[in-house]
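Chemist: quick one: sequence plus predicted model below, questions after.
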Amino acid sequence: MELISNFLQQSITFFAIMDPIGISAIALSLLSTNITKTQISQVAFKSTLTIIIAFFVVLISGEFILKVFGIDENSLKVMGGIILILMAISMVNGSTKEKTNNEEKDYAELAIIPIGIPIAFGTGLFTTIIIFKHEASTFLDLFSISLAFCLNALVFYFVLKNSIYIKKYLGVTGQNIITKLMGLIVGAIAVQFIISGIVHLAKGYMGA
């Protein structure tokens, strides 16, 4: 029962942090208005594959990397917040320009960065995965974490794959409104990341 309880908690946590519906709205603002169903499916597949690979890299070596380079997770929060706030400013100002051509290379790059990383897989997931791994004591616990994430990755894939229909119903005006609103939300999250990271780093240095 405890394993099932932990699995449900992990699944809900991953879903809340990933926010696939919100990410699909952001992705729509980054992709061309002329993107086809086939191309959006390719973007969804590559983005999902990116976050799955990132998940297992972090699960296996994330904690080791932090220790080797002596990086505090709060430093990651600050840097991640800066990246997000720059993205948020672009979204609010409408400077995230839509592409008028359909170059598959551009879509492939966008699928990996920034849609896959850091929009879908950011510092929030990074630190959460490391925390969950700290709490894991058996192989079944690690399997539970992996299954919870992969199920959420599957949900992310289907939502992003079908985001073209969301764009169809929303129209350009609706899309722009959502982009600006998402920009405000992303900006607010970014500020929280930065402040939280700075406060904890300051406490750590003052207490040292």
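Modeler: Nice, I can see it.

Chemist: contacts and neighbour counts: CA atoms only from here.
Modeler: Fine.

Chemist: tell me who's in contact with the residue nearest the centre of the chain.
Modeler: Centroid-nearest residue in the chain: Ala120, 1.8 Å away (criterion: C-alpha atoms, centre = their mean). Contact analysis of Ala120 by C-alpha atoms under 8 Å, 6 or more residues apart in numbering lists Met18, Asp19, Pro20, Ile23, Ile51.

Chemist: ok, now Ser29?
Modeler: Taking C-alpha under 8 Å, 6+ apart, we find Ser29 in contact with Thr96, Glu98, Gln175, Asn176, Thr179.

Chemist: so which strand or helix has it?
Modeler: Following DSSP states H and E, one finds Ser29 within helix 20-30.

Chemist: check which residues of that helix are buried.
Modeler: If you call a residue buried by 16 or more other C-alpha atoms under 10 Å, then helix 20-30 has these buried ones: Pro20, Gly22, Ile23, Ser24, Ala25, Ile26, Ala27, Leu28, Ser29, Leu30.

Chemist: what's the local residue count around Leu76?
Modeler: 20 (other C-alpha atoms under 10 Å).

Chemist: residues in contact with it?
Modeler: Neighbour list for Leu76: Thr123, Gly197 [criterion: C-alpha under 8 Å, 6+ apart].

Chemist: who's in contact with stretch 2-9?
Modeler: Leu140, Asp141, Ser144, Ile145, Ala148.

Chemist: second one coming, line it up with the first:
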Amino acid sequence: MSLESLIAAFVTLFVIIDPVGIAPIFLALTGDRTPAGRRRVALRAVLIAAAVLILFALVGRWLLGAMGITLAAFRVAGGLLLFWISFEMVFERRQQRKSTTAERSVAEEAHDDVAAVPLAVPLLAGPGAITAVILLAAPAGSDAVRLALVVGVVLAVLAATLAVLLVAVPLDRIMGNTVRMVVTRLLGVVLAALAVQFVADGVLALAGTT
């Protein structure tokens, strides 16, 4: 993988996970905890999300093959899903959906530790992130080096996410709703462009097989 591909992969996954947007939800879910307790929740959530995403990075291509889905078809479908996520980001709908999901998860089940649900799954390792990881890792096939690079990108994004969560309190005070809204919209536009590229690559691959 080229440096440009690695950067594109990092940006794609970082935008989808959206740690800046998750930070206020994280604060709301851990509002009754001490700073040390909040740090433990953040670390546990990131570790669980890492395990989930790395698992799909390693078995994603096999899973597609087992279901008879070609990589080209999955690129188109995955690109459309990511485009919908970018649409939500641009029009300020994703944050509300994530907040609703988190509230519903907490209300439906009593969680002593919210790190696994809803923080790790589905907020960090949700359908969008899992789809992106499969799209990024599937072309590697059995190439151990390329798979290792994709796993490295996943770990780098989650490390950045952990850093954001650890400074969520001062970050939330500095950014406020207006700045966060602007950043989310800009990242949504970037994700839309990346999603269109996934769809275009998938369509070209499908056309080449006919």
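Modeler: Done, it's in. On a predicted model such as this, the values are computed, not experimentally measured, just so you know.

Chemist: would you pull the TM-score for this pair?
Modeler: Superposed pair, TM-score by TM-score structural alignment, normalised by the length of structure 1: 0.67. Supporting alignment: 191 aligned residues with a C-alpha RMSD of 3.9 Å.

Chemist: rewinding a little: which one of the contacts of stretch 2-9 of structure 1 sits closest to Leu59 of structure 1?
Modeler: Ile145 (9.2 Å; C-alpha to C-alpha).

Chemist: show me what counts as buried in the helix or strand where the closest one lies.
Modeler: Using DSSP H and E, Ile145 of structure 1 maps to helix 139-161. For helix 139-161 of structure 1, burial by neighbour count (16+ other C-alpha under 10 Å) applies to 141-142, 144-146, 148-150, 152-153, 155-157, 159-161.

Chemist: show me what that helix is packed up against.
Modeler: helix 2-18, helix 20-30, helix 37-69, helix 123-135 (3 or more C-alpha pairs under 8 Å, 6 or more residues apart in numbering; DSSP states H and E).

Chemist: select, out of these, the one closest to Ile83 of structure 1.
Modeler: helix 123-135 (10.4 Å).

Chemist: next, the angle helix 2-18 makes with the closest one.
Modeler: Here helix 123-135 of structure 1 runs at an angle of 160 degrees relative to helix 2-18 (axes from the mean of the first three to the mean of the last three C-alpha atoms, to 10 degrees).

Chemist: what's in contact with helix 123-135 of structure 1?
Modeler: 14, 17-18, 55, 58-59, 62-63, 73, 76-77, 80, 142, 145.

Chemist: ok, now with 10 Å
Modeler: For helix 123-135 of structure 1, contacts defined as C-alpha atoms under 10 Å, 6 or more residues apart in numbering pick out 6, 10, 13-14, 17-18, 51, 54-56, 58-63, 73-81, 117-118, 136, 141-142, 145-146, 149, 193.

Chemist: Ala125 of structure 2 pairs with which position in structure 1?
Modeler: In structure 1, the residue matched to Ala125 of structure 2 (TM-score structural alignment) is Gly116.

Chemist: burial of that match, as a residue count?
Modeler: As a burial measure, Gly116 of structure 1 scores 25 neighbours (other C-alpha under 10 Å).

Chemist: that one and Val172 of structure 1, how far apart?
Modeler: Separation of Gly116 of structure 1 from Val172 of structure 1 (C-alpha to C-alpha, to the nearest Å): 24 Å.

Chemist: make CSV out of the contacts of Ala120 of structure 1 and add distance to Gly187 of structure 1.
Modeler: Compiled in CSV, the contacts of Ala120 of structure 1 are given as follows (distance: C-alpha to C-alpha, whole Å):
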residue, distance to Gly187 of structure 1
Met18, 16
Asp19, 15
Pro20, 17
Ile23, 14
Ile51, 22
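
Chemist: tell me the one among the residues you listed nearest to Leu86 of structure 1.
Modeler: Distances from Leu86 of structure 1 to these, taken by C-alpha to C-alpha, are shortest for Ile23, at 16.4 Å.

Chemist: hmm, Gly122 and the closest one touching each other?
Modeler: No. Counting by C-alpha atoms under 10 Å, Ile23 of structure 1 stays clear of Gly122, with 11.8 Å between them.

Chemist: who touches both of the two?
Modeler: Common neighbours of Ile23 of structure 1 and Gly122 (C-alpha under 10 Å, 6+ apart) are Gly116.

Chemist: by how much does the longest helix seen in structure 2 deviate from structure 1 on average?
Modeler: When structure 2 is scanned for its longest helix (criterion: DSSP state H), the result is helix 168-208. Once fitted to structure 1, helix 168-208 of structure 2 is off its aligned match by 1.7 Å on average (mean C-alpha distance after the TM-score superposition for structure 1).

Chemist: packing partners for that helix?
Modeler: helix 3-17, helix 19-29, helix 71-90, helix 94-108, helix 127-137, helix 144-166 (3 or more C-alpha pairs under 10 Å, 6 or more residues apart in numbering; DSSP states H and E).

Chemist: for Val203 of structure 2, find the nearest of the ones you listed.
Modeler: Smallest distance to Val203 of structure 2 across those (C-alpha to C-alpha): 6.6 Å, for helix 71-90.
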